[in-house]
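>>> Sequence and predicted structure, then a few things I'm wondering about:
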Amino acid sequence: MDITAHSHDPFGEVPPAPVPPRATLESAGEILRALAAPVRIAIVLQLMESGRCVHELVEALGVTQPLISQHLRILKAAGVVRGERNGREVLYELVDDHLAHIVVDAVAHAEEG
């Protein structure tokens, strides 16, 4: 499909969108891959409300502790979440709100379909 044929630009072709540097695109791809599992999406939705410990995520999501821990490692490696030790527990929280918006928008889009 040629999007320029449907353009509302009265002067001709639409200029190409600027392309970020390759490193930025690769980093964005890593983040999106980290968010690509249903359990990880659910974890991000839980962490939007407040920081949570592993046992709280286990209880809220109804999955095993090893599975939650595995998904948290992936999210942490991608820079989506960070963990702060508090005694014997680690409190996990989102690194920033941008990631929550990505997940909320994806969920909203899926619910519209």
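Arrived safely. Treat the numbers as computed from the prediction; the structure is a model and nothing was measured.

>>> Could you use CA atoms for every contact and neighbour count after this?
OK.

>>> what's around residue 106, how many residues?
Residue 106 is flanked by 13 other residues according to other C-alpha atoms under 10 Å.

>>> Then residue 66?
11.

>>> Which helix or strand contains it?
Assessed by DSSP states H and E, residue 66 sits inside helix 65-77.

>>> another one to put next to it:
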Amino acid sequence: MNFASSAASADGPIRSLQAASDLLRALASPVRLGIVRELAEGGKYVHELVDILGVSQPLVSQHLRVLRASRIVRARRQAREIQYELTDEHVAHIVLDAIRHAQE
């Protein structure tokens, strides 16, 4: 096997590692972890997240933008409000496991 084909075959794992790194970077905030923890139980509106997490609405909205950009959450308009939900339950498992591990 020559170097070029070896490098090409290694591209897949590196891409996967980069995607995992991007996911972890998007989760690297106590507020974002809290949002994901709450959304693991089902969709929530911004005002619900503000009340549960005890932080300001602009701060929650800022963190939701990061999570949306990373495709961790999606927004669904319901009348005048927007409900947020997880796009993938696997992310909830990662976050909940990390929280449990930190509590041990």
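Right, received. Where do you want to start? This structure is a prediction, so every number in the text was calculated from the model and none was measured.

>>> Can you tell me what residue 83 of structure 2 aligns to in structure 1?
Matched to structure 1 by TM-score structural alignment, residue 83 of structure 2 sits across from residue 91.

>>> would you say its match is within a strand?
Yes - judged by DSSP: H, G, I helix; E, B strand; the rest coil, residue 91 of structure 1 forms part of a strand.

>>> That one reaches residue 83, doesn't it?
Yes - if you go by C-alpha atoms under 8 Å, residue 91 of structure 1 and residue 83 touch, sitting 5.4 Å apart.

>>> Is it correct that residue 66 of structure 2 is in contact with residue 26?
Yes - with contacts counted by C-alpha under 8 Å, residue 66 of structure 2 reaches residue 26, the gap being 6.7 Å.

>>> and those two? which has more neighbours close in?
With neighbours defined as other C-alpha under 10 Å, residue 66 of structure 2 and residue 26 compare such that residue 26 has more, 19 against 15.

>>> Surely that one and residue 71 touch.
No - judged on C-alpha under 8 Å, residue 26 of structure 2 makes no contact with residue 71 at a distance of 9.6 Å.

>>> Could you check how far residue 80 of structure 2 is from residue 61 of structure 2?
Per C-alpha to C-alpha, to the nearest Å, residue 80 of structure 2 is found 16 Å from residue 61 of structure 2.

>>> Just say helix, strand or coil for residue 55 of structure 2.
Using three-state DSSP, the structure places residue 55 of structure 2 in coil.

>>> burial count for the aligned residue in structure 2 for residue 37 of structure 1?
With the correspondence set by TM-score structural alignment, residue 37 of structure 1 lines up against residue 29 in structure 2. Counted by other C-alpha under 10 Å, the residues lying close to residue 29 of structure 2 total 12.

>>> what packs against the lengthiest helix in structure 1?
Longest helix of structure 1, by residue count under DSSP state H: helix 97-112. In terms of contacts (3 or more C-alpha pairs under 8 Å, 6 or more residues apart in numbering; DSSP states H and E), helix 97-112 of structure 1 is packed against helix 38-49.

>>> ok, residues contacting the helix it packs on?
Here helix 38-49 of structure 1 makes contact (C-alpha atoms under 8 Å, 6 or more residues apart in numbering) with 34-35, 52, 57, 61, 68, 71-72, 75, 92-94, 97, 100, 103-104.

>>> Buried subset of those as a PyMOL selection?
The PyMOL selection below is limited to those of these classed as buried (16 or more other C-alpha atoms under 10 Å):
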select buried, resi 34+35+52+57+68+71+72+75+92+93+94+100+103
